[in-house]
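*Asks:* Compute the structure for the input listed below.
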Amino acid sequence: MTSTLDRPTALPALQVGSLTVDPAVVLAPMAGITNPAFRTLCREFGAGLYVCEMITTRALVERNPKTLQMVRATPAEHDAFSVQLYGVDPATVGRAVEMLVDERVAGTRPAHIDLNFGCPVPKVTRKGGGSALPWRRVLFADIVRAAVRAAGDVPVTVKTRVGIDAAHHTYADAGRIAQDEGAAAITLHGRTADQLYSGTADWSHIARLVELVDIPVLGNGDVWEADDALRMVAETGCAGVVVGRGCLGRPWLFGDLAAAFAGSPRRTLPTMAEVAAIMHRHAALLAEEHGEVHGCTDFRKHVAWYLKGFSVGSDTRRALAMVSGLDELAELLAGIPDQAYPAAVLGAPRGRTSPPRPVSLPEGWLDDRDDPRPPAGAELLVGGG
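*Replies:* I've put the predicted structure just below:
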């Protein structure tokens, strides 16, 4: 089922180095979510750039088996495989990029490499990684430079947050440094690290970054619907959008985004029966990747997102959250009465939320912004991806 709205003219494609992204929409890497199955499903609905789960550079360089499996491209991605790397040491980051570009450990040469400097998770920031790292601007510059040099003609981009907290903004320096070191674009999430995923993203910082740099700026944060993406572009002047939690349980959002960026008013409002078919397709893709039992087990985390707002009995929800086979899943889904898409959930936040809290940082981390030393042990807790 679809609905229509009045829409403006088409928006231009995004140019990231030699890579053209049309529409200018990027799937944000999400741990345990943006695996080959989910990327395939999103691609079937729309177009854009679909980034794999975040890969830890140390684990990749050490050829961790789990990491090598996570970084494999699907056949459909061989011309547009996109990788996000997490790293804190310039030498390790450079070596990881070399492996991707020269050794083709993903099975193909990536079309794009993104560097994660936006993760706000305490176990990462307390070691100086993620959104804590841009505070150390010399180290940040060294990492971006190492990646760009190792990547050659493969475009390297950067993803970051506004800063550590309201007193320690980093995005302006990070944008200028990333541009100076050869990054092809930068993504800004409109929250500080201490906000985690609470409150509302402040898009005014995205607009300011657009004014500060010449490379494309992508906006991230609170894109729940295609119209949010259009509003973000209109309000900030950003060159494209990065979508994370908004597509959880709604892979068809990428079809809406493609339509919106093409100037079309078409929007998708699937019935329960149509959502059930998408759910089964998602589980089947996971089963192809991991085997039926493990694939269905992994699918369980998606059930509540898909069913958000629909009238589904508690017994059925519990059974779906324990499903272990595709036939069992099909039977349970067939028992749910068909119904219209719940309009009440349109535009509502999805996925993880958490109250703001002070950012955990290494002792003395804020003392010297020009300290070039990589933080000790920052990759130990995020190894294997």
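*Asks:* contacts and neighbour counts: CA atoms only from here.
*Replies:* Will do.
*Asks:* Which residue ranges of the chain form strands?
*Replies:* When assigned using DSSP state E, the strands of the chain occupy the ranges 2-4, 14-16, 19-21, 25-27, 49-50, 55-56, 82-86, 112-117, 156-161, 185-189, 217-220, 240-243, 266-268.
*Asks:* what's the last one packed up against?
*Replies:* If contacts are counted by 3 or more CA pairs under 8 Å, 6 or more residues apart in numbering; DSSP states H and E, strand 266-268 sits against strand 2-4, helix 253-261.
*Asks:* Can you say which of the ones you listed is packed in most?
*Replies:* Among those, ranked by average contacts under mean count of other CA atoms under 10 Å, first place goes to helix 253-261 (a mean of 24).
*Asks:* Give me the distance from it to the chain's centre.
*Replies:* Distance of helix 253-261 from its chain centroid, counting by CA atoms, centre = their mean, to the nearest Å, is 17 Å.
*Asks:* Give me the packing partners of that helix, helices and strands only.
*Replies:* Counting contacts by 3+ CA pairs under 8 Å, 6+ apart, helix 253-261 packs against helix 36-45, helix 226-236, strand 266-268.
*Asks:* hmm, back to that, distance to Ala330 for the helices and strands packed on strand 266-268 - can I get that in TSV?
*Replies:* Below are the helices and strands packed on strand 266-268 laid out as TSV (distance: least, CA to CA, whole Å):
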stretch	distance to Ala330
strand 2-4	24
helix 253-261	23
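*Asks:* mind checking how far Gly313 is from Leu320?
*Replies:* Gly313 is 11 Å from Leu320, where distance means CA to CA, to the nearest Å.
*Asks:* Which one of those two is surrounded by more residues?
*Replies:* Taking neighbours as other CA atoms under 10 Å, Gly313 and Leu320 compare with Leu320 leading, 23 against 9.
*Asks:* hmm, back to that, now for the helices and strands packed on helix 253-261, which one comes closest to Asp367?
*Replies:* The closest of those to Asp367 is helix 226-236. By CA to CA, the value is 32.7 Å.
*Asks:* could you check the angle helix 36-45 makes with the helix ranked longest in the chain?
*Replies:* Assignment by DSSP state H gives helix 272-290 as the longest helix of the chain. With axes from the mean of the first three to the mean of the last three CA atoms, to 10 degrees defining the directions, helix 272-290 sits at 140 degrees from helix 36-45.
*Asks:* one more, for comparison:
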Amino acid sequence: MSAPPAAPAPRAVEVGPLRLWSPVVLAPMAGVTDAPFRRLCRRFGESGLPPELRSAGVDAERGDEDGAARRRPVRGVDAPAGLYVTEMVTSRALVEGNEETWRMVRPDPEERVRSVQLYGVDPATMARAARILVERGLVDHIDLNFGCPVPKVTRKGGGAALPWKRDLFADLVSAVVRAAADVPVTVKMRIGIDDAHVTYLDASQIAVDAGVAGIGLHARTQMQHYSGQADWSSIARLRDAVPERVAVLGNGDVFSGEDAVRMVETTGCDAVVVGRGCQGRPWLFRDIVRALHGLPALEGPTLGEVAEVVERHARWTVLDQGDERRAMREMRKHVGWYLRGFAVGGTARRDLNLVSSLEELHERLQALDLDQPFPRAGEGRRGRAGGEKAPHLPDGWLDSPRLSEAERAQLHLAEIGVSGG
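*Replies:* From the prediction side, this is the model:
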């Protein structure tokens, strides 16, 4: 495997009071970035740290291999291997005490820095959710979702559609920043709705004025979804447009350590955000951390090593879910991602997709040809790119960048049934 481009060891990136000694962020992904997966990604990220950061106590408070922390690490402002953010949770569901939503924000006992992404459209509800998280000691960083392109969210004015309404965007961000007090708030957004309705520069200025600590930009429009190529030049323009004290987090098409180094070098962004690229490949964080610290690349894992990761992931998911059969159902999509590119026949894949216990998973994994090296087909892009999709928006949404009274009256509908969406 080729070495990454030469890169100086990065300084700590400041996101408010937080210090990211590795400038990488795990993006929130619905149904993916639960506590077990975050732990896997974070542990791999920590394994890629240079010795001087490892010796600073990063590994001093480590849980056992079954994921049960021996004792909770001291929380602090330092994030040695970057930030690892929860799945998106809906502020209204949190405020109303939805059991599943509260399960989603339950922190991993190993987490030094607890990052939660909130979604919502009502400033008062968003502020209340932020206050609850802060008062209960459940969060050290809050990220606000203004980038979701899913039609069930945008057709009601939420997610990537919302920054078009500048007054609502300003009210939301300001309300959460005030409610969060000393806890840093970041916003995640897209370039805009489509090429004719670009919002990110105006929205970023509004966010800066509201007091955010950082701005994450997925360098695609809502219309693009995940298709085509991310426009990294927009990340560079954002870095030039906002004060240095505000961290800029670049997102889009980071699938390797080399990609991460190239994004930082070409855009000037402070950190890279990784989403689809780590699906079935949590060791990508080790590769990115090593590359950003100027360390040489490592070979990809063999199928046997991947199988060990799968089983560890599954054990932790059983512990997290408290239900082995449910956990095995949850693991199915992950197993498919883990096996991408390996020579595993259709029958074996089908059988793995039907496992209902840890024992059965172990038996079927051990029946594979585990000596296979990591395949070239397993590298590069991950996730379904698809094609462009016509934006789904409320009727008349683009008529004005300010909310009408009728639109304001309908906004509450954007939060119904969206938790984790």
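*Asks:* show me where the first structure has helices.
*Replies:* Assigned by DSSP H, the helices in the first structure fall at 36-45, 57-61, 65-70, 90-98, 122-125, 137-151, 171-180, 204-212, 226-236, 253-261, 272-290, 292-307, 314-320, 326-334.
*Asks:* Could you give the residue range in the second structure aligned to the fifth one?
*Replies:* If I follow you right, that is helix 122-125 of the first structure. Using TM-score structural alignment, the residues of the second structure aligned to helix 122-125 of the first structure are 151-154.
*Asks:* Likewise for the last one?
*Replies:* Helix 326-334 of the first structure lines up with residues 358-366 of the second structure when matched by TM-score structural alignment.
*Asks:* mean distance, that stretch to its aligned residues in the first structure?
*Replies:* Its matched residues in the first structure lie on average 0.8 Å from stretch 358-366 of the second structure after superposition (mean CA distance after the TM-score superposition for the first structure).
*Asks:* wait, which of the helices of the first structure is closest to Ser3 of the first structure?
*Replies:* Nearest to Ser3 of the first structure among the helices of the first structure is helix 253-261; the distance by CA to CA comes to 10.3 Å.
*Asks:* how near is Lys159 of the first structure to Val88 of the first structure?
*Replies:* Going from Lys159 of the first structure to Val88 of the first structure by CA to CA gives 14 Å.
*Asks:* What sits closest to the aligned partner of Ala207 of the first structure in the second structure if chain neighbours are left out?
*Replies:* Aligned by TM-score structural alignment, Ala207 of the first structure pairs with Ala236 of the second structure. Among residues not flanking Ala236 of the second structure along the chain, Thr267 sits closest, at 4.1 Å (CA to CA, 6 or more residues apart in numbering).
*Asks:* Need the counterpart of the one you found in the first structure.
*Replies:* Looks like Thr267 of the second structure aligns to Thr236 there (TM-score structural alignment).
*Asks:* Wait, that match touches Glu211, no?
*Replies:* No - between Thr236 of the first structure and Glu211 there is no contact under CA atoms under 8 Å: 9.3 Å.
*Asks:* Comparing those two, which residue is more hemmed in?
*Replies:* With other CA under 10 Å as the criterion, Thr236 of the first structure and Glu211 differ in neighbour count, and Thr236 comes out ahead with 20 against 13.
*Asks:* From Tyr197 of the first structure, how far out is that one?
*Replies:* Distance from Thr236 of the first structure to Tyr197 of the first structure, by CA to CA: 20 Å.
*Asks:* Arg332 of the second structure contacts Asn353, doesn't it?
*Replies:* Yes - counting by CA under 8 Å, Arg332 of the second structure touches Asn353, with 5.5 Å between them.
*Asks:* Need the counterpart of Trp224 of the first structure in the second structure.
*Replies:* Aligned counterpart of Trp224 of the first structure in the second structure: Phe255 (TM-score structural alignment).
*Asks:* check contacts around that match.
*Replies:* Residues near Phe255 of the second structure by CA atoms under 8 Å, 6 or more residues apart in numbering: 274, 277-278, 284, 379-382.
*Asks:* mind checking what Pro362 of the first structure lines up with in the second structure?
*Replies:* So Pro362 of the first structure corresponds to Pro394, using TM-score structural alignment.
*Asks:* measure the counterpart of Asp202 of the second structure in the first structure to Ala343 of the first structure for me?
*Replies:* Superposed on the first structure with TM-score structural alignment, Asp202 of the second structure falls opposite Asp173. According to CA to CA, Asp173 of the first structure and Ala343 of the first structure sit 41 Å apart.
*Asks:* Just want to know which of those two has more residues nearby.
*Replies:* Shown here are Asp173 of the first structure and Ala343; by other CA under 10 Å, Asp173 has more neighbours (17 against 11).
*Asks:* Quick check: the more buried one touching Phe140?
*Replies:* No - using CA under 8 Å, Asp173 of the first structure is not in contact with Phe140, being 9.9 Å away.
*Asks:* burial measure for Gly246 of the first structure, as a count.
*Replies:* Neighbour count of Gly246 of the first structure, defined by other CA under 10 Å: 22.
*Asks:* contacting residues around the aligned partner of it in the second structure?
*Replies:* Matched by TM-score structural alignment, Gly246 of the first structure corresponds to Gly277 in the second structure. Contacts for Gly277 of the second structure (CA under 8 Å, 6+ apart) come out as 253-256, 284, 380-383.
*Asks:* now swap in Gly192 of the second structure and tell me
*Replies:* Applying CA under 8 Å, 6+ apart, we find Gly192 of the second structure in contact with 160-161, 163-164, 198-200, 220-222.
*Asks:* which residue in the first structure lines up with it?
*Replies:* Matched by TM-score structural alignment, Gly192 of the second structure corresponds to Gly163 in the first structure.
*Asks:* how close does its match sit to Val217 of the first structure?
*Replies:* For Gly163 of the first structure, the distance to Val217 of the first structure (CA to CA) stands at 16 Å.
*Asks:* Could you do Val345 of the first structure as well?
*Replies:* Remark: distance between Val345 of the first structure and Val217 of the first structure (CA to CA) = 29 Å.
*Asks:* Which one of these two is surrounded by more residues?
*Replies:* Neighbour count, other CA under 10 Å: between Val345 of the first structure and Val217, Val217 has more, with 29 against 13.
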